[in-house]
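Visitor: Here's a sequence, model it:
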Amino acid sequence: MIALLHYPLQVTKAFRQSIAYLPSLLALGYFLVGLLAVVPHEGFISMPGWLDFVRFNDKDTLRTLLSTLIAGMISLVVFSFSMVMSVLSQAGGQFSHKLVFGLVTERHHQWVLGNYLGTILFILMLLMVPENGDSPGTWRSLAAYLGVAMVIHCLALFVYFIHKASQTVQVNSVVAGLHLATSRSLASLKHHQQSPRYMQVADTTPAAAPASCHRFEIRSRQTGFIQNANFAEIAEIAASIDGVIHLNFSPGDFTLADFPLLYVDAPDEPDRACADELLALLLYGEGESIEDIHVHGLTQLMEMAVKALSPGTNDPGTARLCINQLTDLLRRRLDFDPCNAMVDQHNRVRVTWPVESFESLIYRVFTPILHYGKDDVTIGLSLLKALKSLSLYAEGTERRLLQAYAERVIGALADAAHHRLDRDFISARLNGGEHRLDLPDQLGYRG
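Guide: Coordinates of the predicted model:
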């Protein structure tokens, strides 16, 4: 049953995340209003006589007005989304290309598009359905005035759209949006894993199967990004076969067809139906979803910083802004350790999965920035400041990791500083600010 419902649920989620979701709903609402406007109303709705003054004298006047409105709306749509393509072209050259689709699918852009399309659909219905008699009735005349109000509303949305589109390509707005989305993803993960069924185990690498069990593998049947998995349902299936299921991937990983996704430790081999149900509980998606996986938000901020450091862009200010946001997100990540196992009602481990360690995150987001910004002293100092700030919230292994990485950054600064003034400037800032790292007072020089 789960396998049968998997495809419709995937299609529904893909539709809700697509650019067509809100425009489709809004267009449907306008269609229903247009249907109400063109159906015969005699015998159902009686119009008061004092509204006769709104009636048009002849059909040609009404059709001319509607034709003018729909022509203006089509021109407005063409102009608006020509501007969108210009904005996307600029964003693609300035930011990471992964952000371009996200800029298009923002909810306010979809809202404007839906109102545009719905207004055109409503006016088109008034034009296509003829009116009986020599002159339009009160009902049809009121519908025409409603069309005028819709067009005026779209003009107001056009002003709003220009404002939002201009903000979309501002660096501060893009970086703040990525930071907010990643913060929400981290908060959601932290809240979700407060359930007593989630726990941490020392190592998710499957050990040898117990003597009472055998190890079986279940291979994937499709290629793509696995955004998430229904751990609760997988745990129930593991309990039903009295076994433990080890996921051989982290959420967000790209896996190939015929890849060993799951290892099952159970007394008996799972049958085909059980394997189908387990595979159906894995949620595939296109691209990188920040809402599901916070690591993608960190990666996209890193890619923005690297793009800003490229010779074609040459914008170290944006890179420093991204480093500041990354520092805050990594500090939030230090507040908790993501769980990597789920237990059943009897506190027996039923599902395990690998999670990305803090060491891996630091290497993933800071190493590319250090590599591409190694010749810029301000970038090296920004990274060192970030590591010093993080050391205030780290303990044990994490602080030793930050210490080692700070030494690497200082080494890169020493390589980049060939002039005495540069070395003096850096040395004055090595131990500045609050931190809990063991840093030198003077910058060593590598001649």
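Visitor: Please make it C-alpha for all contacts and neighbour counts, starting now.
Guide: Noted.
Visitor: Please name every helix or strand in contact with the strand or helix carrying V84.
Guide: In the assignment (DSSP states H and E), V84 maps to helix 59-94. Applying 3 or more Cα pairs under 8 Å, 6 or more residues apart in numbering; DSSP states H and E, we find helix 59-94 packed against helix 98-104, helix 107-128, helix 138-168.
Visitor: by contact count, what packs against the first one?
Guide: With contacts taken as 3+ Cα pairs under 8 Å, 6+ apart, helix 98-104 sits against helix 59-94.
Visitor: So for the helix it packs on, what gets flagged as buried?
Guide: 59, 62-63, 66-67, 69-70, 73, 76-77, 80, 83-84, 87-88, 91-92, 94 (16 or more other Cα atoms under 10 Å).
Visitor: Helix 138-168 and that helix, what's the angle between them?
Guide: 10 degrees (axes from the mean of the first three to the mean of the last three Cα atoms, to 10 degrees).
Visitor: can you give me the offset of helix 59-94 from its chain's centre?
Guide: 28 Å (Cα atoms, centre = their mean, to the nearest Å).
Visitor: what's the answer for stretch 119-137, then?
Guide: That offset, for stretch 119-137, works out to 42 Å (Cα atoms, centre = their mean).
Visitor: this one next, for a side-by-side:
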Amino acid sequence: MIQKIKLGYFNNRNFIRIISYSLLSVVLLLITWLFDYHLPGLKTYLPDFLLLSTNVSTSFLSNLSGVFLTVTTFTLTTILTILNYYSSSFTPRIVQDFIDKPHVLSLFGVLIGGFFYTVLALFFLQNLSEDVMVISGTIAIFYAVTSMIAFVLFVRRVLRDIKYDNVIDNVFAQADRLIITEAEQRKSSERYDAEKFQSKLNIFGQSTGYLYHIDHKALLTTLKDIPCELVITKKIGEYIPRGVYIATLNFLNQNELSHEEEIELAKKISNALVFNTVKNESQDYHFEITNIIEIALKALSPGVNDPNTAIICINKLALLLGKLFSSQNHFILLASNDNAKVVYHSYSVEEEMYLTFNQILFYGKSDPAVARAILESIYLIYMISDKSAQAEVKKFFQYSYSLCLEALSSELDQDMLSRIKDDFDQNKDNVSDEKALRSAD
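Guide: Take a look at the predicted model:
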């Protein structure tokens, strides 16, 4: 139930965020009703400068309601323009990144709340005498000042996030945070010896969608009395049709469950894996890596032709993968007790390297600068990564070098690539500070 509530909030978080800020007007209307109508005697405890006449308040609220409506329309137009810019210049999947930034949809909610407050406050004022001093106009003044501050913060956010470098840095920072967490979890994870397993049970998905979340607490509760290891082979963010194999339950003892008990156990395990119609960017580092890849591909397209931006993205990808490969493990121990372990198996080094660079190689291998950047980045990954990953990284370097060398026709360009390969083969740069390279900036 809790996971369903969280999932509902995630899918509707933009609408909820607007509504939550709009509800501020309800609170202010309650304060107005309390002071101006229900308990007018409370106004004697307020300073005189906080009270305005009914005529002044009516005039101010009338003008302010029109201003709120105009600025709300302008803000919506600006947001839609920025989203269109993000979609055409970067990637459609990065649109959500701008929407989720502070001071974006919050401003929209503040302005909508301001419009409702001013209109409803005007409705209340029509029943009061002209010589009555009220607080509704004063509250509107403070609300207008707050709205202007929110608008300034919104403009600052737009001017900052419209730059290429800032957009790439924002995505990189989110991916870096997730990858550092992932690497630390990998380092401290341990599995059972595979030779101890007596039997196994395959688990198949009961839903269709992207693997959004693994409820490891529910899984551990389900498996608490069974000596076993549950290995989840599908990845967070991977699209999985119903009925596809998603996990293996390895028993440390001989499986003594009946067929009906196996079906019930498999169903409980499958239900603990939450599926959604969209990916979970708050947990899936691969989602952020994909965003950087797509920005690089957009920059390499003939219509944009901006190889320098692609090179920046390639360098960022190298830092991320190097930190990810800083552990010899490619799995995470999500939860464990005296009997059971819940293990999440992530991408191997070979899979990660291929998924990251295959499209960039396809579109950028014939550009000399991009080809050099790809090889230098793979060399950087090799330097940062753990020794257990270096063999696969070296293999992919040789693969990338062959593709790039074949795509370049100039002897000078080929010679520049050969120099990078010579450096890689001789490992001349063997004095790098791996700890500094792996840490957050």
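Visitor: give the contact list for the residue nearest the centre of structure 2.
Guide: Centroid-nearest residue in structure 2: E281, 3.3 Å away (criterion: Cα atoms, centre = their mean). Residues near E281 of structure 2 by Cα atoms under 8 Å, 6 or more residues apart in numbering: F287, E288.
Visitor: Can you tell me what it aligns to in structure 1?
Guide: Aligned against structure 1 by TM-score structural alignment, E281 of structure 2 finds its counterpart in I290.
Visitor: what's the answer for V370 of structure 2, then?
Guide: That one, V370 of structure 2, aligns with I379 by TM-score structural alignment.
Visitor: show me the contacts for the equivalent of Y363 of structure 1 over in structure 2.
Guide: Using TM-score structural alignment, the equivalent of Y363 of structure 1 in structure 2 is Y354. By Cα under 8 Å, 6+ apart, the contact list for Y354 of structure 2 reads F396.
Visitor: now Y354 of structure 2: how far from Q283 of structure 2?
Guide: 21 Å (Cα to Cα, to the nearest Å).
Visitor: same thing with F60 of structure 2?
Guide: For F60 of structure 2, the distance to Q283 of structure 2 - Cα to Cα - is 47 Å.
Visitor: Is the match of Y363 of structure 1 in a helix, a strand, or coil?
Guide: helix (DSSP: H, G, I helix; E, B strand; the rest coil).
Visitor: One more: G411 of structure 1?
Guide: Here G411 of structure 1 is helix, with the state taken from three-state DSSP.
Visitor: what lines up against it once you look at structure 2?
Guide: Per TM-score structural alignment, G411 of structure 1 is aligned with S402.
Visitor: how far away is that match from D367 of structure 2?
Guide: 14 Å.
Visitor: And these two? Which one has more around it.
Guide: D367 (17 against 13; other Cα atoms under 10 Å).
Visitor: List the residues that contact that one.
Guide: So D367 of structure 2 contacts L408 (Cα under 8 Å, 6+ apart).
Visitor: who's in contact with V132 of structure 2?
Guide: With Cα under 8 Å, 6+ apart, V132 of structure 2 has these contacts: S53, T54.
Visitor: Could you report the distance from it to P40 of structure 2?
Guide: 10 Å.
Visitor: follow-up on the earlier one: in a helix, the match of E281 of structure 2, correct?
Guide: No - the assignment for I290 of structure 1, made by three-state DSSP, is coil rather than a helix.
Visitor: Next one: it from L113 of structure 1, what distance?
Guide: Per Cα to Cα, I290 of structure 1 is found 24 Å from L113 of structure 1.
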